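A.B. asks: Mind looking at a prediction? Sequence and model below.
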Amino acid sequence: MINIAGKLISNKVNNIRFFLNYPKIDIEEENDHVQKFVELVNKSIKNEVDIFEEIVINTYFEENIIGNVNAISEFQIAFNRGNIISMPMEFTQIIGLTDISHIYSYNYDFNLMKKITLNDIFKQDIDFEKIIESYVMEEIYEILDNYKSNMTYGVYELMMEAIYICDDPVFYFNGRELVICISSFELTSQVDNLIEFPISFKKIKNILSDYALRNIYLY
């Protein structure tokens, strides 16, 4: 059984306030190899928190930012079942009225002692990148169409051409959906928060791997 506890770093550096929540994983397993793997995952998570803290501080001094800065991290336990976890973690830097966010996700199978990738979720002969892109792009077009009335045709066309979904997108799963996460500044600089694109496992059940059907998909 996996237990996930929340840890908090709360401090102040000059005008920067840090409220950094992050998970610490503990597993009821006597196997030394599994325990060492848990330690590696915890170290990786804490390392991301430390890097974020360092980047915020360096940005503050290098760019001579005037005013208060709030640096926040939050995590969500989306899936914790059968020694498999999926946890998205959002890092946010608030400078005045500007909110800049990005996201990581920690998807691990502690039975196999491995990180879960999209290759594990889909069948081997499936071009899942194109399938994910088609689902995501369909929703992105709807989002941009909502902004269309507030922008010129030329700007709209440039934004449509500039959209690009990376080959290795951040994702998490909750048993019912595969959720693709994109920082919205990848779409347009006008919006800084995160956008999530859920894809129902039920819709793509026929292309899920045996591993995903047995361990991740909740009927």
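C.D. replies: That came through, no problem. Quick caveat: nothing in here was measured; it's all calculated off a predicted structure. Residues are numbered from 1 along each chain as shown.
A.B. asks: From here on, just use CA atoms for contacts and neighbour counts.
C.D. replies: OK.
A.B. asks: Am I right that N111 is in a helix?
C.D. replies: No: under the criterion used here (DSSP: H, G, I helix; E, B strand; the rest coil), N111 is coil, not part of a helix.
A.B. asks: wait, it sits on N83?
C.D. replies: Yes: using C-alpha atoms under 8 Å, N111 is in contact with N83, at 6.3 Å.
A.B. asks: In terms of neighbours, single out the busier of the two.
C.D. replies: Using other C-alpha atoms under 10 Å as the criterion, N111 and N83 rank with N83 on top: 18 against 10.
A.B. asks: Can you list the buried residues in the longest helix along the chain?
C.D. replies: Ranked by residue count, the top helix of the chain under DSSP state H comes out as helix 32-62. Judged by neighbour count using 16 or more other C-alpha atoms under 10 Å, the buried positions of helix 32-62 are 34-35, 38, 41-42, 45-46, 49, 52-53, 56-57, 60.
A.B. asks: those helices in the chain, which residues are they?
C.D. replies: For the chain, the helices defined by DSSP H cover 32-62, 118-121, 128-147, 153-162, 210-215.
A.B. asks: Ok, which of these comes nearest A5?
C.D. replies: For these, proximity to A5 was assessed by C-alpha to C-alpha; helix 32-62 is nearest, at 11.2 Å.
A.B. asks: Mind giving me the packing neighbours of the closest one?
C.D. replies: If you count contacts as 3 or more C-alpha pairs under 8 Å, 6 or more residues apart in numbering; DSSP states H and E, helix 32-62 packs onto strand 16-27.
A.B. asks: How about the contacts made by D192?
C.D. replies: 98-101, 183-185 (C-alpha atoms under 8 Å, 6 or more residues apart in numbering).
A.B. asks: so D120 makes contact with D210?
C.D. replies: No: with contact defined as C-alpha under 8 Å, D120 does not reach D210; the gap is 9.0 Å.
A.B. asks: For these two, list the residues in contact with both.
C.D. replies: Between them, D120 and D210 share no contacting residue, judged by C-alpha under 8 Å, 6+ apart.
A.B. asks: try this one side by side with the last:
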Amino acid sequence: MVVIAKELLQYEKDYIKYYINFPKIYYKQENDKDYIKNEMIESINELVFEDIMNFMGVVEDSYNISSEEFIHINSITEFQVGYASDNIMSLAIEFSQLAGFYDISYLKGYNYDFKLKKEIILKDLFRESVDYIKILKKYIWVQAKTLLAELQKNEDESLYHIVEDNICLDEENTFYFTSEYLVLPFSSCEIDQEILNLLEFKIPFNKIYHYLSKYAIKNIVKKIVL
């Protein structure tokens, strides 16, 4: 059974404040009080720690090259568990760098099947004959247009210019999932340079059920209301 604990690293360096929340993953047998050594889980924990260290390094580089003297930077990570069963885990870590009024964020997903001893990639969730990239882009574009309308509602001028071609989605795109949704995040400025917020597009599994692989239906999607 997979157990996901929370670790916290909090300190200050120069003008940078770090609030680093990150997951620590363990494995134990059912009804067993002791954690079991698992090479795959240890490898994932090392990957998460490397990603945290790389992020902190980028923040320090941003501080060192900043043209603004004594700028204060808040370096924050938060994680959420989308899915966790005996053998499957999907979680996401949000990496945020707050400097003044600017919040630059990105998200990375970590999706694994411990029984099969493999990382779950996007195409694992879909039937082989399906052009899932095209299908997902269609759902993202519908949600993006709704988002654009909301953003422009209180603006005198149109500051945002989302176009469908700006939605760059491929097999390597980061993602995570729950038992109900496939979540596809886009980093700050990725879709439009004026949109600094991290955007997450949630695709309900019941909307794409007929395109899903047997693996996804059996192991991830627990209940579908068509």
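C.D. replies: Looks like it arrived, so ask away. It should be emphasised that the depicted structure is a prediction, and the values quoted were computed from it without experimental measurement.
A.B. asks: Which members of the buried residues of helix 32-62 of structure 1 define the maximum pairwise distance?
C.D. replies: V34 and Y60 (39.6 Å).
A.B. asks: Need the helices of structure 1 in TSV (columns: distance to F173 of structure 1).
C.D. replies: TSV is the format used below for the helices of structure 1 (distance: least, C-alpha to C-alpha, whole Å):
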stretch	distance to F173 of structure 1
helix 32-62	18
helix 118-121	10
helix 128-147	14
helix 153-162	27
helix 210-215	10
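A.B. asks: what about those, which gets the closest to I204 of structure 1?
C.D. replies: Across the helices of structure 1, closest to I204 of structure 1 is helix 128-147 (C-alpha to C-alpha), at 9.3 Å.
A.B. asks: And the closest one, what does it pack against?
C.D. replies: Helices and strands touching helix 128-147 of structure 1, by 3+ C-alpha pairs under 8 Å, 6+ apart, are strand 194-200.
A.B. asks: list the contacts for whatever residue of structure 2 lines up with Y141 of structure 1?
C.D. replies: Residue pairing (TM-score structural alignment): Y141 of structure 1 is matched to K145 of structure 2. Residues counted as contacts of K145 of structure 2 (C-alpha under 8 Å, 6+ apart) are I162.
A.B. asks: For L91 of structure 2, give me its contacts.
C.D. replies: When contacts are taken as C-alpha under 8 Å, 6+ apart, L91 of structure 2 is in contact with 79-83, 109-111, 176-177.
A.B. asks: sorry, back to before: out of the contacts of D192 of structure 1, give me the two with the largest separation.
C.D. replies: Longest span within the contacts of D192 of structure 1, C-alpha to C-alpha: T98 and S183, 14.1 Å.
A.B. asks: These two: who's more crowded?
C.D. replies: Counted by other C-alpha under 10 Å, T98 of structure 1 and S183 do not tie: S183 has more neighbours, with 18 against 12.
A.B. asks: Give the aligned equivalent of that one in structure 2.
C.D. replies: Alignment note (TM-score structural alignment): S183 of structure 1 maps to S187 of structure 2.
A.B. asks: nearest spatial neighbour of the counterpart of A212 of structure 1 in structure 2, skipping sequence neighbours?
C.D. replies: Under the alignment (TM-score structural alignment), A212 of structure 1 pairs with A216 of structure 2. Closest residue to A216 of structure 2 apart from its sequence neighbours, by C-alpha to C-alpha, 6 or more residues apart in numbering: L125 at 5.1 Å.
A.B. asks: That neighbour contacts L212, correct?
C.D. replies: Yes: if you go by C-alpha under 8 Å, L125 of structure 2 and L212 touch, sitting 5.7 Å apart.
A.B. asks: who's in contact with the corresponding residue of structure 1 for F114 of structure 2?
C.D. replies: When structure 1 is aligned by TM-score structural alignment, the residue opposite F114 of structure 2 is F110. Counting by C-alpha under 8 Å, 6+ apart, F110 of structure 1 touches 34, 37-38, 83-84.
A.B. asks: if I pick N15 of structure 1, what's in contact with it?
C.D. replies: N15 of structure 1 sits next to 67-69 when contact means C-alpha under 8 Å, 6+ apart.
A.B. asks: And for I104 of structure 2?
C.D. replies: 96-98, 187-188, 196-198.
A.B. asks: Looking at structure 1, name the residue matched to it.
C.D. replies: By TM-score structural alignment, I104 of structure 2 lines up with I100 in structure 1.
A.B. asks: if I look at its match, how far off is N150 of structure 1?
C.D. replies: Going from I100 of structure 1 to N150 of structure 1 by C-alpha to C-alpha, to the nearest Å gives 22 Å.
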